[in-house]
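Undergrad: Next comes the sequence, and after it the predicted model I'd like to discuss.
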Amino acid sequence: MQLDRPSKTPRHVAIIMDGNGRWAGARGLARTAGHRAGVERVREAVRTAHEANIEYLTLFAFSSENWNRPEEEVSDLMGILKYFIRKDLAELHRENVCVKVIGCRQSLKPDIRGLLDEAEDRTRGNTGVTLVIAFNYGSRNELVRATRLIAEAVQAGQLDPCSINEHSLSAFVDTAGIPDPDLVIRTSGEQRLSNFLLWQAAYSEFVFLPCLWPDFDRQAFLNALDEYSRRDRRFGAIPARAERAVGS
């Protein structure tokens, strides 16, 4: 069942899923238990996005800095990814979800890279929610890769340096063709972007929630959307009511 789409429903929501380890630690469990509990919240977030008529949902699944975590934890995270794709891909496809993966894939092991490619290929034609999975993603690395691609295009005579602007640069980042996020949500109480969508989030609204990711349920998502609906997005302009007040 879909909810009526309010006029201020965000088209694109991005979420930094933070707090799995702390959630597990508070319960005397291994950190990996928190990651596994977080998978169910991923499923619920996709369902809620569909209900709320959100077109794009981007989830920060694994950052380029996460490789610095203990080897056992990284190995378990890779296992969870494999399990999620193998178990949930068919259901996502049935639900008309289109999967897109952003991040650097060159350094990934062939089996992981193959699963990510399969998820994209199988759901490419779907027209429902676009689920963007940020995996082995870091925004600074993304901008470096985009800059290299631009330099190569200029060197090959395919791009005039004088024509480079914000619009053309956006065509070289991982999210090319995807609208910038209207709303960025971060769980766990932390209030920072952590190298996530630095270019794309220039004018995003931010909602920082105290709950840990495994506790981020449907109601928490809807509450964040309600908070967004009360925001006055100006993109650097003066609100019309303020202009009228100045001119009066």
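TA: Done, it's in.

Undergrad: use CA for all of it now, contacts and neighbours both
TA: Will do.

Undergrad: Can you tell me the closest non-neighbouring residue to residue 203?
TA: residue 235 (6.3 Å; C-alpha to C-alpha, 6 or more residues apart in numbering).

Undergrad: how many other residues sit next to that neighbour?
TA: Look at residue 235: counted by other C-alpha atoms under 10 Å, it has 10 neighbours.

Undergrad: ditto for residue 169
TA: By other C-alpha under 10 Å, neighbour count at residue 169 equals 17.

Undergrad: Second structure follows, compare the two:
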Amino acid sequence: MKPAFPSAASAAPAGGSIGPVPRHVAIIMDGNGRWAKARRLPRVAGHRQGIEAVRRTIRAAGDLGIEALTLYAFSSENWRRPAAEIADLMGLLRHYIKSELNELAREGVRLRIIGDYRKLEPDLVRMLDDAVERTANNTRLTLAIALNYGAQDELLRAARRLMREARAGEVDPDTLDDAAFEARLDTVGLPRLDLLIRTSGEQRLSNFLLWQAAYAELIFTDTLWPDFDREHLVAAIETFGQRERRYGGL
């Protein structure tokens, strides 16, 4: 039996304070395939172990007092992967929702989906919509899962929406500001992104949260995603706390 989420009463991190905790953390979960290859296992084994890392990270985020956790689960570019691997990933997603939804709801985790996820299989879309509805009133942690997500696509969709609204006379382009644009993004309502982590040693954003990451702290770790755990998250938060964030000022 996998361990349960910590209760809300245990939100303070064990061992004392780790310094300022970011309100919103996003993670590019990279390295499942390399983890499996190093062990001479099929890639799906790496993805399965990656699900365990997701569980650990959600538990740790709730325990540490993070308000929002955004995970890059399936990008709009991932459709270029072999059909068998895509089928494995979607099967794992179905399994995750079925096996974890009750616990997410019980432990106060609110689920959000970002990206053009309605292009997934209809049964999976229904499962996701149901999970979002069931957890909508939870407040302990918001878990945003990026599915069929690409930041450039997100920006284009927001721009197209604004153009339609401008043509209809609902928006004055001359008064458009950052807040109005952000209100058309998938992440509307989430706290400003403070910290973005990428595992596996790669040092690029890979079309993830390009607008939101404008002033986020970026941390790249060589740890492969299936090996990521609470200690890695704490280390990233400690590094975040040592950064001086000036937002362009002095």
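TA: That came in fine, so what should we check first? Owing to the predicted nature of the structure, the values given are computational and were not obtained by experimental measurement.

Undergrad: Any idea what the TM-score is?
TA: In this superposition the chains share a TM-score of 0.94, using TM-score structural alignment, normalised by the length of the first structure; 238 aligned residues with a C-alpha RMSD of 1.0 Å.

Undergrad: With residue 160 of the second structure as the reference, measure out to the residue of the second structure positioned farthest from its centre.
TA: Within the second structure, the residue lying farthest from the chain centre (C-alpha atoms, centre = their mean) is residue 169, at 34.6 Å. Relative to residue 160 of the second structure, residue 169 of the second structure is positioned 14 Å away (C-alpha to C-alpha, to the nearest Å).

Undergrad: Helices along the second structure, start to end?
TA: Remark: helices assigned in the second structure by DSSP state H are 32-38, 43-64, 83-106, 122-134, 151-167, 178-182, 230-242.

Undergrad: so the shortest one matches what in the first structure?
TA: In the comparison with the first structure, helix 178-182 of the second structure aligns to the range 166-170 (TM-score structural alignment).

Undergrad: do the fifth one as well
TA: Counting by TM-score structural alignment, helix 151-167 of the second structure pairs with residues 139-155 of the first structure.

Undergrad: same check, this time on the first one
TA: Using TM-score structural alignment, the residues of the first structure aligned to helix 32-38 of the second structure are 20-26.

Undergrad: Please identify the buried residues of the matching stretch?
TA: Buried residues in stretch 20-26 of the first structure, counting neighbours by 16 or more other C-alpha atoms under 10 Å, are found at 20, 21, 22, 23, 24.

Undergrad: who's in contact with the equivalent of residue 221 of the second structure over in the first structure?
TA: Mapped onto the first structure by TM-score structural alignment, residue 221 of the second structure lines up with residue 209. Residue 209 of the first structure makes contact with 185, 186, 187, 188, 189, according to C-alpha atoms under 8 Å, 6 or more residues apart in numbering.

Undergrad: what number of residues lie near the closest residue to residue 24 of the first structure other than its chain neighbours?
TA: Leaving aside its chain neighbours, residue 24 of the first structure sits nearest to residue 34 (4.7 Å; criterion: C-alpha to C-alpha, 6+ apart). Neighbours of residue 34 of the first structure under the rule other C-alpha under 10 Å: 22.

Undergrad: now residue 85 of the first structure
TA: Residue 85 of the first structure has 16 nearby residues by other C-alpha under 10 Å.

Undergrad: so what corresponds to it in the second structure?
TA: Aligned partner of residue 85 of the first structure by TM-score structural alignment: residue 97.

Undergrad: doesn't residue 132 make contact with that match?
TA: No - using C-alpha atoms under 8 Å, residue 97 of the second structure makes no contact with residue 132, being 10.5 Å away.

Undergrad: Spit out the contact partners of the one residue sitting closest to the centre of the first structure.
TA: In the first structure, the residue lying closest to the centroid (C-alpha atoms, centre = their mean) is residue 58, at 2.4 Å. Residue 58 of the first structure is in contact with 12, 13, 14, 15, 131, 132, 133, 134, counting by C-alpha under 8 Å, 6+ apart.
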